[in-house]
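Asker: can't give you the sequence, but here's the structure:
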């Protein structure tokens, strides 16, 4: 890297102190036959949906000289109907907000309820963007405790909340990268602790990130928002809907939260094309959730096969599996990559993560793991 390259010169810029020395979020995109590292849905959108998207986008294109619906009323109404149907709890349009991916939802929440002089707490390892967006909005970040099996230790979590009195608490269920789900009783305990810790104010916001909930054995925690004005559920269309390229996320919460985030949203933040595409996808919910059922079966097969290879596997409620334990996880990651399969090294000591792909992709991954374990065993025997 040269002295004058953009990366090397960044520290010479007058950037904020809390951003110095940090790295942007990213996963390596390498040109290999099988890529199972970014939790994407491996199935392309079905042709009838592609045609419907083209129809809706064509209609939207006729009006691109005008700004889009600023409040995305039609889309939010359709998302509310989807949640009501699939999560078993009725929500209204006024309780739903949509943005460019769940990351923008999280950013808007932190811009509204976090910021300079305020803090957010999450239980790591978890979705790294919670901490990154916190820093990006000037919100202090606190890493809360987890058990060795990656579940949340309720008493330790309560103690951390009482000690640090965060303004925002993140709970990821199913959790990324571990795949573990969080029980409703745990969320309720953390919510009560967060409100008690901030009893001298209007309480604390608790955000349950349900990006992978459609893949879970456990039901959505949507019902918990009833009567809890500081509880928010964050969702995405990137995973279950197979629409990672769409960039559409949304939240469900008390209508007052929806009103509050609009204080910081950019004008006309959701394009007409984005809204049209999302609406088309919601028309094909049944077909897309059929792919989810297939992926759940493949995920469970990965768990069973990896355990049969004497790997340790964290029980997964998502479309990915965390497996190990390895003395040198990065060396195993590289060895699997040498066999043409890209998985994710999240930096969790001893563990790697693989996304559930198509049956053929999963076969290739399992063959690679078998080969790597055999190679490592032969090396150990030669010592």
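Answerer: Great, that's in hand. As the structure is a computational prediction, the values presented were derived from the model and not from experiment. Residues are numbered from 1 along each chain as shown.

Asker: rest of the way, CA atoms for contacts and neighbours
Answerer: Will do.

Asker: Residues contacting stretch 33-52, please?
Answerer: Stretch 33-52 is contacted by residues 27, 29, 238-244, 280-281, 284, 288, 291, 319-320, 340-344, 353-358, 361, 364-365 when judged by Cα atoms under 8 Å, 6 or more residues apart in numbering.

Asker: Presented hereafter is structure B, for comparison with structure A:
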């Protein structure tokens, strides 16, 4: 089976993890801080807080921005459920903004219309979570301007997009947002096994998220309600969680992120080659944005809706592990039970009826890519 994504583990990665196994710290040691510095540098941000998953990063980001009962978070319907679930963890409501069919990302025009209506109704969201689908940045300049106009905070869900850029600057620099979240799952651009990070330029937000990932506990005397009882002292200032990343994971991530530029370059080269091979086929290739360079975590094509299931199953039957990213969140039973229904976000539902993620990973050979394209061509009606 040719997978849609695959990690690339090299001897440097193994050596880095073994070094930690032979050290004094398997968790809560120096490897995590080294990794955080590397992530912040790659993103062009001031601070990074490493956690055990991007879902955890979204959760602590929402809490740090004050999301709670009575508030609303808006995100894209075409995303993994975590982009919406993070609001529910905080007791907040969720709504969605339909996508731009050219990119699959949150549509700034639809967002503007929805914000204007919400402002008139006195029901603006507290947080907007644009999702950089497949590694392509949303139009953050436009989204950021709209959020600023209405006093709304932004968390970029860049789980797919570390190494990408927008307006010539790295995704994650938070020029148009408060916090950006990355994922380091094995099929992502770089991996820590499981893991994530939240990056920001706000020192107070970074400190708060770091406290939340470790039970809400601080050892900083300046953050305590009274002077420490002794050198052993700590205080739990609020309810937090155990969302810590281990030093084993961080060491793997630190070794991986050293190859970030090469990984993204290879993904882009493979995407450009797919573009060329598929040009004559009746499929829509991934959209681009003139101001952004995708990290190409995913290469998503759109086939005619009437052929979608047959082509998907035909590829799987041929040993090609295609996938579908994603089932629109508002169609999930949990969100239907909250009042959402089919037909509310038509572009997202049209995307779902047509999208297939083809295999794409840095170690993929051109021969494997030709095999994928050949099988796809044989399944499509002309």
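Answerer: All right, it came through fine. Given the structure is predicted, the values throughout are model-derived calculations rather than measurements.

Asker: can you tell me which of the contacts of stretch 33-52 of the first structure are in helices?
Answerer: In helices, defined here by DSSP state H, the members of these are 280-281, 288, 291, 361, 364-365.

Asker: which one among the residues you listed gets closest to residue 216 of the first structure?
Answerer: When these are compared for distance to residue 216 of the first structure (Cα to Cα), residue 291 wins out at 13.8 Å.

Asker: Map that closest one onto the second structure.
Answerer: Alignment note (TM-score structural alignment): residue 291 of the first structure maps to residue 263 of the second structure.

Asker: Can you report how many residues lie near residue 147 of the first structure?
Answerer: Per other Cα atoms under 10 Å, the neighbour tally for residue 147 of the first structure reads 11.

Asker: I'd like to know how far the counterpart of it in the second structure sits from residue 139 of the second structure.
Answerer: Under the alignment by TM-score structural alignment, residue 147 of the first structure pairs with residue 100 in the second structure. Residue 100 of the second structure is 10 Å from residue 139 of the second structure, where distance means Cα to Cα, to the nearest Å.

Asker: Look at the most centrally placed residue in the first structure and give its secondary structure.
Answerer: Nearest residue to the geometric centre of the first structure (Cα atoms, centre = their mean): residue 211, 4.5 Å. Counting by DSSP: H, G, I helix; E, B strand; the rest coil, the backbone at residue 211 of the first structure sits in coil.

Asker: check contacts around the aligned residue in the second structure for it.
Answerer: By TM-score structural alignment, residue 211 of the first structure lines up with residue 159 in the second structure. Contact analysis of residue 159 of the second structure by Cα under 8 Å, 6+ apart lists 54, 132, 135, 181-184, 188.

Asker: could you flag which of the residues you listed are buried?
Answerer: Among the contacts of residue 159 of the second structure, those scoring as buried are 54, 132, 135, 181-184, 188 (criterion: 16 or more other Cα atoms under 10 Å).

Asker: quick one: the helices in the first structure?
Answerer: Under DSSP H, the first structure gives helices at 47-61, 73-87, 101-113, 128-136, 154-164, 184-197, 255-261, 272-283, 285-308, 329-338, 359-382.

Asker: now the second one, how far from the centre of its chain.
Answerer: The one in question is helix 73-87 of the first structure. Offset of helix 73-87 of the first structure from its chain centre (Cα atoms, centre = their mean, to the nearest Å): 20 Å.

Asker: what residues does stretch 277-289 of the first structure touch?
Answerer: 45, 49, 52-53, 56-57, 75, 78-79, 82, 240-242, 246, 248.
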